[in-house]
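J.: Attaching a predicted model along with its sequence, questions to come.
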Amino acid sequence: MRFNRRKNNSVSNSETGNCPIKITIILFLCVFYIVSAASMICAEDRISQSVVKVLATQRLPDIIKPWSKQTQREISGSGVIIEGGKILTNAHVVAFAQQIYVQPYQSADKIEADVIALSPEVDLALLKINNKELFKNNLHLAFADKLPKTKDPVSVYGYPMGGSEQSVTEGIVSRIEYQAVFYGVPSLLIQIDAALNPGNSGGAAVAGEKLIGLVCSKIMAAENIGFIIPVEEINMFLKDAADGKYEGQPMISGIQVQTPENDALRSSLKIPEETTGMVVQDVKNIDPDFLLKPWDIITHIGDYPIDNEGSVRVNDDLRLPATYLVPRIAKEGKVPLTIIRNNKQLKLNIPVSVESQKLIRFQGFNYPRYFIYGPLVFVELDQFYVQQLLKTDKIALLLAAIGSPVITRMSDNISFKDEALVAVFSPMFSHKITKGYDTKGPFGVVSCINDVPVKNLIHLVKTLRDNRKEFVVFKFANLRSESLVFRRSEIEAATEEILNENGIRYQYSEDLKKIWSSK
């Protein structure tokens, strides 16, 4: 019994001796948990404080009355405070904005902001404000130094519709693609499955407490399919805009390519089995230094081999179209390509440009260029105008039915420098000189004036300015429009009457004033 009692006492003393160690461990774990949780909360607070609400008063163009603007509307989006005391948001959030305000996290203050750089093609805008207090109280968000991988978790911070406070949603990276989304210019995009809604645009997509991208859009017809602009594109935008003027990303224009996978095609071109790349199908580039020709086989861009689907391997986990590398390796307006022509390998430096050679091309968020002559309103067509015009299926079907160049030449490249389509889509103004004409149209694209083909809006204005003939004859490039004939003296006299009667201040957009006034 004594032996047992001693044993029991020994065990009891041992357990008592271990108690302080256990308590210390438990306390350490508790403190570690509390510190970790606090650190996580602080990190989340820092991210939240770097994401602001962007408020804009927008006045969109009126495509039927190009001398005017649509009624103003209030829109909102999100923005991210970045290094250097600037705010990053989407271009479409501040497009055509008359006023822009930034509202900090959990604040009622609205701080006036100005756009200092805009890239509609990549959907990025850079804002500045004159309130340094915002940047004292709200830290900027650090950028990730590489692209995320598919299945990586992502958190989205922003101010979507449905409430006034900041929202945070979670998701994963679904895929990474390089495609033309905004106005025909390709860019790198990350698809995520986090819930996005209007108002999220310009918000932060974060992983590991760092910005991996900026929210830009979602597919409205699908659930949880949204896109963010990765930091890689953002850095290129900021570098370009650092001198105060955004130029845009260079691209190769005016060529069509196809895959060389067909056996007969490969045999006809004598392409060796081990050779991969893309075959040049057609060349419509107007640059005299453009050296590519039909049936050239492009095998490399820089040092990167191109596969038979036109892609290059960017890293072990990512393959993208070869055009992804053009703005990244171009130097002094040229990009190096390796081609095979007539069974010989050649290394060429191909010209690239930030200017598109598409006939209907995007020319920025600008109000339409217009010219009023008598009862007619002429506009020069660009991609933004055409997109607004074709928003209704009815208009698109009508233009297709009459064979309008707006439809038939939509994918064409320019055939000479500064070529553009000039059209009349507004109904004629009421005036006695329109007697007997269908004043509602459709009119469409102007083909010629007094049998002089119209090259662009400036050329049209010069042609009318210099015309000394008794009559002015307008012909249109579609199947149903009438030819319009007016006495020159009558139509010029009618112009001033029409402007006065309709309260129109200017006969032309500002850039045409000097040209018309020099008559």
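T.: Received, thanks. Numbering: from 1, shown residues only.
J.: For the rest of this, base every contact and every neighbour count on C-alpha atoms.
T.: OK.
J.: what about Ile34, how many neighbours?
T.: 12 (other C-alpha atoms under 10 Å).
J.: quick one: it and Ser12, what's the gap?
T.: For Ile34, the distance to Ser12 equals 33 Å [C-alpha to C-alpha, to the nearest Å].
J.: next, the one to line up against it:
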Amino acid sequence: MLESLKRGQPSLLAMGDDSDEAIRSTKRHRQNHAKDIWGNIGALLEGTSVVKLFCRELKPNYSMPWTTKRQQSSTSTAFVLCLQERLLLTNRHCVAHASCIEVRKRGDDQKYEAEVLARATDCDLALLTVREEAFWEGATAQTLCNEVPALFSEVVCVGYPTGGDNLSVTKGVVSRVDYEDNPDPWRNRLVIQIDAAVNPGNSGGPALVAGGSCVGVAYESLKDGSTENIGFIIPVSVVQKFLTAWRRLKSTAPVGSTVSEDVPPVRVTAFGHGRFSAQKLENAGMRRALGLAAGQSGVIVKSVDPTTVNAKVLQKGDVLLSLIGVPIGNDGCVPFVCGSSRHDRVPFPYVAIEKFVGEQLEAEIMRAGSKLSITLQLCPQEPLVSVEKEAPWLLDYCIIGGLVFVVLSQQYLRATFGDKWRKERCNGLSEIMDSREREFPDEQVVVLSYVLAHTVNLGFQDVRNARLKAFVVDGVLVRIRNIAHLSNLVEASKEEFLRFELYGRGAGFLPDIIVLERSAVQACEDEVLRRNKIPAARKISNSS
């Protein structure tokens, strides 16, 4: 055996030149095959469409809104969307609270300053631009594919994740096309789940399919300790709707207006909301009680926002049978068509995915046993407790005798109670997120965050995170509409005492009423601000 191996060795050495050529031929074949499948991705590999994003962030302190947290830095990904309009696309969360944004092309030693043109919280997308023309020299725009890829389709994620400074490419398949898991189905968005690695820094990068077209934007991965290889991308259909909504706003802007450092980015609302809530009708007995015949299906309306036009045609207890001509199942879902597959189901608001705010939705309802046709309107997404991260009113505050009043938001709850705030009662504040409709169009939930200790507020200094109910004017309880309303009432008050009523928080000595002497409050204002290094007693945005 050993001799035979030795005898064979010369022949192998003699074949060395042919073997090298065979290897090179195989390599060329694989490269050509990859090119045939994935299209000409030379521009991608040269970094002329995908860029690295460098961001300096100044995150606000929601419980102390007159300050900011320490500046932090982060990196992520963006790609060239349109050369003519000089547009880059990335995720909104990549540039949230940015004080400085820079981009760098692959292989380039120069960074270029970028600015945000538009952002949308409802789909986590943002548009950037670079003013320096040198950046756009040699750049190529990424081609978009509007079709949702079928299951098992191969996907390549391109970006600049952590672990290195250079361009990274990961490959996987489409494992699911579904809606986000949000308690409010109107706030869910279509997402594509892939098993390609999506790590911090990949956000904002394109996901490509065969042919080199982009089918989505990488934006998050699920890492809860019990799952692996679950990443999500935002499909191009959502990107296109965001762009359409932005261009509509742009077309209504004053002639000659331009983006500058003094003008904030445009807040785009790409998706609307029905401003009503519903529950499933999976119980056959309940369907019969509501007068539904065999074969009929739908959802029952739980509440309707009284401040919207939909409250004029839709009532609590109505059964919503169909929306835009699509029957709604008893599970609250409708069929979802993905390629040739018609087996999946998604929440019923999906049928309005191509509609914009202000447009009409034809619907059929069952009311008191009678079938009716009504017209609903798609409204802006304005929940009572904001889920925004950069809206100006989130940092509004008012300090009265050391009492710090702020606007309740999801960001405030997270900053005060931690990332697991949804699992805690948060003094009853978290329950307002999903359980209350607006009573006034401009309503805000005003919270007594905490008390800056001073003799004027002695006895109330342990009050924390208490919801404000009313302010007493001429002996009458006046319901607080928003933080601007509170500030105006206090400033206009001529009474000897300022009386605040809080929502009750159970038994014990926790106060439901706070009374401060008005003259003492006015006398101590400057001292309270000086002691706590606060620049002003109040900050009220024009949006309140």
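T.: That came through fine. Just so it is clear, the structure is predicted and the values come from calculations on it, not from any experiment.
J.: Do you know the score for how well these two fit?
T.: Once superposed, the chains reach a TM-score of 0.85 (TM-score structural alignment, normalised by the length of structure 1), with 481 aligned residues with a C-alpha RMSD of 2.9 Å.
J.: quick one: what helix or strand has the corresponding residue of structure 1 for Val406 of structure 2 in it?
T.: Aligned against structure 1 by TM-score structural alignment, Val406 of structure 2 finds its counterpart in Val379. Using DSSP states H and E, Val379 of structure 1 maps to strand 376-380.
J.: So which elements touch the helix or strand that that strand is followed by?
T.: Going down the chain from strand 376-380 of structure 1, the next helix or strand is helix 383-389, by DSSP H and E. Under the contact criterion of 3 or more C-alpha pairs under 8 Å, 6 or more residues apart in numbering; DSSP states H and E, helix 383-389 of structure 1 touches no helix or strand at all.
J.: Please enumerate the helices of structure 1.
T.: 2-50, 91-94, 132-137, 231-241, 263-268, 326-329, 383-389, 393-401, 405-408, 457-466, 488-501, 513-517 (DSSP state H).
J.: ranking these by burial, who's on top?
T.: Of the helices of structure 1, the one with the most neighbours on average (mean count of other C-alpha atoms under 10 Å) is helix 91-94, at a mean of 24.
J.: Skipping adjacent residues, who's closest to whatever residue of structure 1 lines up with Gln296 of structure 2 in space?
T.: Aligned by TM-score structural alignment, Gln296 of structure 2 pairs with Thr275 of structure 1. Spatial nearest neighbour of Thr275 of structure 1, chain neighbours left out: Thr299 (7.4 Å); criterion: C-alpha to C-alpha, 6 or more residues apart in numbering.
J.: got the contact list for the one you found?
T.: With contact set as C-alpha atoms under 8 Å, 6 or more residues apart in numbering, Thr299 of structure 1 has these partners: Thr275, Thr276, Gly277, Met278, Pro305, Ile306, Asp307, Leu337, Thr338, Ile339, Ile340.
J.: and which of those is nearest Leu479 of structure 1?
T.: Leu479 of structure 1 has its nearest neighbour among the contacts of Thr299 of structure 1 in Met278, at 38.9 Å by C-alpha to C-alpha.
J.: what stretch of structure 2 does stretch 129-146 of structure 1 fall on?
T.: Residue span in structure 2 matched to stretch 129-146 of structure 1, by TM-score structural alignment: 130-147.
J.: cool, stretch 10-22 of structure 1 as well?
T.: On structure 2, no counterpart of stretch 10-22 of structure 1 exists by TM-score structural alignment.
J.: So the residue most central in space within structure 2 versus Leu403 of structure 2, what's the distance?
T.: Central residue of structure 2 (C-alpha atoms, centre = their mean): Thr121, 3.8 Å from the mean position. To Leu403 of structure 2, Thr121 of structure 2 is 31 Å away according to C-alpha to C-alpha.
J.: Next: Glu132 of structure 2.
T.: From Glu132 of structure 2 across to Leu403 of structure 2, the span is 48 Å (C-alpha to C-alpha).
J.: One more: Leu249 of structure 2?
T.: Counting by C-alpha to C-alpha, the gap from Leu249 of structure 2 to Leu403 of structure 2 is 40 Å.
J.: what does Arg288 of structure 2 give?
T.: From Arg288 of structure 2 over to Leu403 of structure 2 the distance is 54 Å, taken as C-alpha to C-alpha.
J.: Also Val209 of structure 2?
T.: From Val209 of structure 2 to Leu403 of structure 2 the distance is 56 Å (C-alpha to C-alpha).
J.: Surely Ala97 of structure 1 and Thr57 touch.
T.: Yes: under the criterion of C-alpha atoms under 8 Å, Ala97 of structure 1 makes contact with Thr57 at 5.4 Å.
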